[in-house]
Structures are given as structure tokens and as C-alpha cells.
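K.L.:
Take a look and give me a structure for this.
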Amino acid sequence: METLQHRFVEFIPEVLDEGILYITMEYRTAVHMCVCGCGNEVITPFSPTDWHLRFYGDSVSIYPSIGSWSFKCRSHYWITRNRIEHAESWNDREVQQGRDADKMNKKSFYDEKSQEPKFEKPGTKLNRKTKKWSLKSFFSFLGFK
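P.N.:
I've put the predicted structure just below:
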């Protein structure tokens, strides 16, 4: 297979067509049949620490690469502007290093996220018990008096 056609859907269908990359923005996920033809479903969730989708209007790219290491086929490829770019297969050591790096990236991202300072604009009041802005505070935050 050399290309995938993208299709934006609300829900992923139960039966997938080969050659179609189903994308659901509501669930931040893309699903397609493995491009090697083995029949496995490949799921790529979108998040700051997983895959990213780039939409160009007439085509899409997903990055980083897709490595189907838990499948017998062990396919490895990129989806770039709807085209499949096959990549070298990884050995078991490389796969483990990649998984370890993913775990470290996730931990680092979420540890930093929990450490982010919470800034308040002067003159606004956040009700600390309910963590809600009053309507007056909200409009003040937007610059209205």
C-alpha cells in the first residue's frame, strides 16, 4: 500500500476499509488497517505525548512514525500527506528503548504540567473554594470594567 485516504468521522466504524485512515477529532484518535495487509487495526491516539495530526486541507500527516511492534508483522512507517513512507524495522532492543523514552516523555510532560504556576490577572478574583470565576471577575479578566 502506498497511500491512505483520510476520512473524518464522528465514530470509528466497526468494520474498517483498507486504505482508509479514519479520524475522529471528538475522541482524538485515528484508526486504520495496518498498511502491510496483515489485517490488524492500528490505533493512534492524539495527545501531547502520543501522536500528532497535521491537516493540510487535501491530505494529512501523522507523526511520529507508527511502529506496530506488538503485531507479528512489526510494520514501521510514516503517514506523510496521505502517503505511506516505509521505515526500517526495529530490533527488540530498539523497541524497548523507544518504549522507555515514551514513558520518560510522558512522565516529564505530566510532572511539569502539574508544576505549572497558576497566574491570576490583577483585579480578578477566583473563588478558591469552588475554583470558579464570578461573572464580574470574568469580564474584568477580559478587560471590561
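K.L.:
contacts and neighbour counts: CA atoms only from here.
P.N.:
Fine.
K.L.:
So the closest residue to residue 4 other than its chain neighbours versus residue 140, what's the distance?
P.N.:
Nearest non-adjacent residue to residue 4, counting by C-alpha to C-alpha, 6 or more residues apart in numbering: residue 19, 4.7 Å away. Separation of residue 19 from residue 140 (C-alpha to C-alpha, to the nearest Å) stands at 51 Å.
K.L.:
do residue 83 as well
P.N.:
In terms of C-alpha to C-alpha, residue 83 sits 49 Å off from residue 140.
K.L.:
what comes into contact with the host helix or strand of residue 97?
P.N.:
Residue 97 is part of helix 92-115, with elements assigned from DSSP states H and E. Residues outside helix 92-115 that contact it (C-alpha atoms under 8 Å, 6 or more residues apart in numbering): 49, 69.
K.L.:
go again using 7 Å as the cut-off
P.N.:
residue 49 (C-alpha atoms under 7 Å, 6 or more residues apart in numbering).
K.L.:
by contact count, what packs against the following helix or strand past that helix?
P.N.:
Following helix 92-115 in sequence order, the next helix or strand is strand 126-127 (DSSP H and E). In terms of contacts (3 or more C-alpha pairs under 7 Å, 6 or more residues apart in numbering; DSSP states H and E), strand 126-127 is packed against strand 132-133.
K.L.:
chain center to the helix or strand that the strand it packs on is followed by, what's the gap?
P.N.:
Downstream of strand 132-133, the next assigned helix or strand under DSSP H and E is helix 135-141. In terms of C-alpha atoms, centre = their mean, to the nearest Å, the centre of helix 135-141 is found 34 Å from the chain centre.
K.L.:
Before we compare anything, build this one as well:
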Amino acid sequence: MKRQTYTFRFVEFMPKVLDEGALYVSMTYATASHRCFCGCGMKVVTPLSPTDWRLTFDGDSLSLYPSIGNWSYPCRSHYILRGNRVVWAGPMSDTDVRAVRDADVRDKRRYYHQRLDPQAAPVPSAVLPSAHASARPPRWWRRMLDWFR
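P.N.:
The predicted structure is shown next:
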């Protein structure tokens, strides 16, 4: 059954068995993990980093950004964890998933290129190869980004 809310637990090490409906966060290892909130029970690991997921904790609630898309799992669930609530997002086509993954690769290359050489000019997107380099983000993606602004 799809969850609508979740609890969170700060831990140093991830437990061997993850409780249903709980988001575990290890600041020591910059990782968050939970069982898929669609109810399928698959373990979802979200690394926390400038190029992966970002965590926001306001003392009362916890959020992760960007959305979680379990495209490699049979459930293919897609949701946003915002303020201890699971916000269900729409499905994505394989083409959209590829475009998001390609953008993630470009973002990582750009970020780590600038980290290795802070004096270097940013790498233009045209230099970074992508099958969808000229494609605009899908409309649903722009709406989701606007929702966070």
C-alpha cells in the first residue's frame, strides 16, 4: 500500500532490516535509506552529495530533493519526500528517464571538473556528450522544479 507519510531516524549505521515507513539518515556516511514507499519492500539508497540528493531538516521534519525515481525496480515508483510527507509524482517514460540520467551525468562531470580545477572556466554543456543534449527538460520536470521554487 502506498504511504502518504514517513518518519525519520538519524543513525550512524543503516540497520540490516529497515522498518516500513521509516527514512534512515546517516550523516556520518552521507546516506539516506528506506524501503520503497509504494509498498513493494525494495531497499532504496539515496546518497547525499552536491550532485545527488540534498537533505533539509528543520528540527521537526525532513525532506529530500530531488524526487526519487525507482526506475530500475519493477514498481517504477516516483515520489518526493517533503516535510515527512510522500508526494506521489507521475510516471515517466523510458525516454524521460534517459534524459534525466543523462542530465545527472552532465551535472556530475561539470561539478567535479570545477572541483578539480577551481580556476577553470565552467565546462559548456556542448562539450559534454549526451544523447539528449538538445532536448528541453520534459514538461512534468519543469513543473516539479517550479513547485520547489
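K.L.:
quick one on the thing from earlier: now check the second structure for the residue matching the residue nearest to residue 4 of the first structure.
P.N.:
Correspondence of residue 19 of the first structure to the second structure, assessed by TM-score structural alignment: residue 21.
K.L.:
thinking again about what came up before, can you check which part of the second structure the helix holding residue 97 of the first structure sits on?
P.N.:
Aligned using TM-score structural alignment, helix 92-115 of the first structure spans residues 94-117 in the second structure.
K.L.:
just the helices in the second structure please.
P.N.:
Per DSSP state H, the second structure carries helices over the ranges 94-116, 139-148.
K.L.:
can you put those helices in CSV and add distance to residue 34 of the second structure and mean neighbour count?
P.N.:
Shown next, in CSV, are the helices of the second structure (distance: least, C-alpha to C-alpha, whole Å; neighbours: other C-alpha atoms under 10 Å):
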stretch, distance to residue 34 of the second structure, mean neighbour count
helix 94-116, 21, 15
helix 139-148, 22, 11
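K.L.:
closest to residue 3 of the second structure out of those helices?
P.N.:
helix 139-148 (19.8 Å; C-alpha to C-alpha).
K.L.:
angle of that closest one against helix 94-116?
P.N.:
50 degrees (axes from the mean of the first three to the mean of the last three C-alpha atoms, to 10 degrees).
K.L.:
can you pull the buried residues of stretch 78-89 of the first structure?
P.N.:
Using 16 or more other C-alpha atoms under 10 Å as the test for burial, stretch 78-89 of the first structure gives 78-84, 86, 89.
K.L.:
Could you pull up the residues touching the most centrally placed residue in the first structure?
P.N.:
Central residue of the first structure (C-alpha atoms, centre = their mean): residue 46, 1.3 Å from the mean position. Residue 46 of the first structure makes contact with 28-29, 52 under the criterion C-alpha under 7 Å, 6+ apart.
K.L.:
ok, now residue 56 of the second structure?
P.N.:
Going by C-alpha under 7 Å, 6+ apart, residue 56 of the second structure touches 62-64.
K.L.:
Out of these, which sit inside strands?
P.N.:
Within the contacts of residue 56 of the second structure, residues falling in strands by DSSP state E are 62-64.
K.L.:
With distance to residue 117 of the second structure and neighbour count as extra columns, can I get the residues you listed in JSON lines?
P.N.:
Shown next, in JSON lines, are these (distance: C-alpha to C-alpha, whole Å; neighbours: other C-alpha atoms under 10 Å):
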{"residue": "62", "distance to residue 117 of the second structure": "34", "neighbour count": "20"}
{"residue": "63", "distance to residue 117 of the second structure": "32", "neighbour count": "20"}
{"residue": "64", "distance to residue 117 of the second structure": "29", "neighbour count": "19"}
